[in-house]
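Participant: All I have is the shape, not the residue letters:
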């Protein structure tokens, strides 16, 4: 008896009958690709994890093809933050006014990357005759000497992929990736509305931004009926280019775009309704015209110094008007003419410090996984959850930071098998697996080549650095008799303690300076 496969992009009666009428056969290439992916992932973990156990003297460690590459990103960012050298600089603003307007201008540096030194404060205080509060002791004029304008165009956002949905939900709804996928699964499986049970969104594991023409037409009709004042974009957006993109499923969209969130209030749980609302709004925004406008830059001169003020003017709100009806529309003209003069009210000096890049948020990690082609939509949330479970990373406020344990694991992998956790290697492997799914590659050859590369790592000796570390000891700063020992805590951090504990009660998360013996 022949066997067929049907592919449901959503759970609905319409979609089910459509696929039953046009069934497909089981794709052996897809099966081979999936089996090969599982074999390669297991080889990676089974071969490298024991090496970690031996090197770091812990039997609970693990390495993974995707998780180790993601761990490297987080550890590298953590070290970058730790090694960052902060610099002091001045931010200078002047508040100026005329009979109608009051604006805040910024001191204009020709080099946008240059920093103002603290010495500029005294120079400007003397030049503008400022008191302690930064107010001038005499009337001081600011003259508008030039007006620049630049057109801008912000395209409508594309409908959600798995990665962009997780990123949005993490940033705007404070949902973790696993929470987002759990809620999306519930919406996909469906809810009972009246006498009918229907899935509310399309399949939620996808890297595509495509929308079917039928669904676009439903969306356009809905917009014409309920939002006739909005400008739709009849031209199809080009799908976003993503490395290793499979494009097997359409974007995440409502199965019934005509069901607004208000109609499902009381049917969905609060968090389900929040996520459905985000998907529903994003679908309709993706069908609308871009936001366009002008950015005016006003350049002022006063006592030989230059100041600037920027102002954005929306000419056509496009997709923004779907959620915000109170957007002020400009006329495309500048507010003032050249040579107009303003009076100085006050100059404010604020000393600031340069800051390092922020730690990655969960959403940023997911977006980077999609952008670089590492992992698949079905593994994004699982990868982060695994790193958290292993205590390789931890939550630092709303961001992700590496633990001491995570950095030890990452350092060992970078020192001994760096090529296996580089973006290019992982990306190339994903592309090879995708080619298997298209029948363009040989599974045995791919697995064999991968295994030969991994096998070399299996027999590595514990890194020389660790051997050198055993020759060093650090005196206990408390009793001066014992030496400092270390172990990993349950939270992944390293605890340092005296070898004479409990006679000496020295315990710290900070590593004392080492002395060679």
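Facilitator: Great, that's in hand. Remember, predicted model here, so these are calculated numbers, not experimental data. Residues are numbered from 1 along each chain as shown.

Participant: From here on, just use CA atoms for contacts and neighbour counts.
Facilitator: OK.

Participant: what's in contact with stretch 324-341?
Facilitator: Stretch 324-341 is contacted by residues 98, 141-147, 293-294, 296, 313-317, 321 when judged by C-alpha atoms under 8 Å, 6 or more residues apart in numbering.

Participant: Those residues, buried ones only, as a ChimeraX selection?
Facilitator: Buried residues among the contacts of stretch 324-341 (16 or more other C-alpha atoms under 10 Å), as a ChimeraX selection:
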select :141,142,143,144,145,147,293,294,296,313,314,315,316,317,321
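
Participant: Let's see which of the contacts of stretch 324-341 end up in strands.
Facilitator: Of the contacts of stretch 324-341, the ones assigned to strands by DSSP state E are 141-147, 293-294, 296, 313-316.

Participant: Those into TSV, with extra columns for distance to residue 368?
Facilitator: Converted to TSV, the ones in strands among the contacts of stretch 324-341 look like this (distance: C-alpha to C-alpha, whole Å):
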residue	distance to residue 368
141	49
142	46
143	46
144	44
145	44
146	41
147	39
293	30
294	31
296	33
313	32
314	31
315	33
316	32
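
Participant: Let me know the closest of those to residue 106.
Facilitator: Nearest to residue 106 out of the ones in strands among the contacts of stretch 324-341 is residue 142 (C-alpha to C-alpha; 12.3 Å).

Participant: structure B:
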């Protein structure tokens, strides 16, 4: 064997081997082959003198490591083809050390699993980026320190937790966002306002009352309730057209997709979206990937894809549909591309037919495909018509638009257009009746999984590879519940966050976590020494946590919930209890441990056991 290619996922093996031919053997490491020890000071598994994680081989990867060592000994050259992010770089670095191939390896990076991309990467090999390694291991040590120490703090302070309590640099901020939103909803005071509409005699059009200058509200159509009845009483007869305005306006340009936006657009659970993205990236039926690397916070598109897309758009719709500018930017996480299709000619319907996509796969691929091509097309242009009408000093308006250039609607279909009547100034519009509507403002919406991930991304907390698993941890720990898609914090989540905020005032804050992300980005760019950053962090963190630990505070007890039944063995009330490892709810006697009666809860939600996944996303602790 002359060449060995090591990838992360075994699902890539057949496809990449097909592209490279018999001269290449392709094997998978199944994510991280090392894990951090839990020995040493505070059980953190860190060499504090050198600021190095203390690793040990993952016991579940013993056979994989043996096979990789055997294959690497007979290979002339080894290509490290792990994913193109910091975690992938770290996995590659550990492979180099474990296999002792420092003088025989090449690092290859590819953003899509296509023949062209794989062969191009092989022909332009790199070396491991030590700055990315330093950034990744700094993040790993930071998260281990904060997660372990704060989780231990919670374990000491909560008397009867439903699950083993956990905290973390990113996880706890996500919980804080959910609870802050819930508090905002609780404190919300609705504002009452009215609106008035004029219904045309033919019952086709509704004209909206508006103020030329509204001093009561920002919205020109809102009327104070106490004023509305007087206005209504003064509206007599028909409306007179006072002004006809026409203008032209283009719709908004479309921004290419980053992962957090896709989570929100999909309306699906983050866990399902993550799985589908990986399936589409790795490809179906060994025919290559349908999309580019999905764990990205970038909205830029490569020049290669832009040129391919422009050629496709020109052929399908015409040169006049191509935009000269693309709305996007490079993200902080190694500036990956946006998520995009790998082949513009593979439309969603063709992909569904060719690969037998299921409903979820088709939905996600369609969002990615349409958004990517829309970003390279000109937006639709509209001719806007607006009428302003008057009755007894009170003003009404009616506006609509017609599409004069369909732009990216040529790809996705036009929206419905409402045809307006043709009026001239001083025309009289016959009115059938004036309608008063009583309204009030609504509280802000709770987060769902997608909007929470988007919020985390906006404030630079977390990273694309861990957004979904962060949300899953909140649900698994039972800090929040998903009700009709909305994330609602419960008493356990409130207690956990209150203890953390009370004990670590300066750590469970968005700006603190965001500042760490900024420093990690500087380390990745070679602009900061990671050891100096870790030393500064450790001193500051120790001062804060030691002060907290020295305080002798009482434990907080979660309120137990009675089932309404009595124990058949001693007559004590039966209560709901929880398996701390799995979170599964069951029914037990309130006099436990004196009485050990228990039975299953027929109404309990099924919680899956946490398991060790092969993909790196699921193995990382937040």
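Facilitator: On my side now, so go ahead. Small disclaimer: the values here were computed from a predicted structure and weren't measured.

Participant: Pick the one among the ones in strands among the contacts of stretch 324-341 of the first structure closest to residue 12 of the first structure.
Facilitator: Of all these, residue 12 of the first structure sits closest to residue 316, with 37.4 Å by C-alpha to C-alpha.

Participant: where's the counterpart of the closest one in the second structure relative to residue 250 of the second structure, distance?
Facilitator: Aligning on TM-score structural alignment places residue 316 of the first structure opposite residue 405 in the second structure. Going from residue 405 of the second structure to residue 250 of the second structure by C-alpha to C-alpha, to the nearest Å gives 9 Å.

Participant: same thing with residue 599 of the second structure?
Facilitator: In this view, residue 599 of the second structure and residue 250 of the second structure are 63 Å apart by C-alpha to C-alpha.

Participant: Tell me which of these two has more neighbours.
Facilitator: Set residue 599 of the second structure next to residue 250 and count neighbours by other C-alpha atoms under 10 Å: residue 250 wins out with 15 against 11.

Participant: how close does the more buried one sit to residue 409 of the second structure?
Facilitator: Remark: distance between residue 250 of the second structure and residue 409 of the second structure (C-alpha to C-alpha) = 12 Å.

Participant: shared neighbours, those two?
Facilitator: Common neighbours of residue 250 of the second structure and residue 409, counting by C-alpha under 8 Å, 6+ apart, are 379-380.

Participant: rewinding a little: give the intersection of the neighbour lists for residue 405 and residue 250 of the second structure.
Facilitator: Common neighbours of residue 405 of the second structure and residue 250 (C-alpha under 8 Å, 6+ apart) are 380-382.

Participant: Turn those residues into TSV, columns for distance to residue 150 of the second structure.
Facilitator: Shown next, in TSV, are these (distance: C-alpha to C-alpha, whole Å):
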residue	distance to residue 150 of the second structure
380	52
381	54
382	55
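
Participant: Mind picking the one among those that's closest to residue 474 of the second structure?
Facilitator: Taking those together and measuring to residue 474 of the second structure by C-alpha to C-alpha, the closest member is residue 380, at 41.5 Å.

Participant: The alignment partner in the first structure of the closest one: neighbour count?
Facilitator: Residue 380 of the second structure maps onto residue 291 of the first structure when the alignment is built from TM-score structural alignment. Neighbourhood size, residue 291 of the first structure [other C-alpha under 10 Å]: 18.
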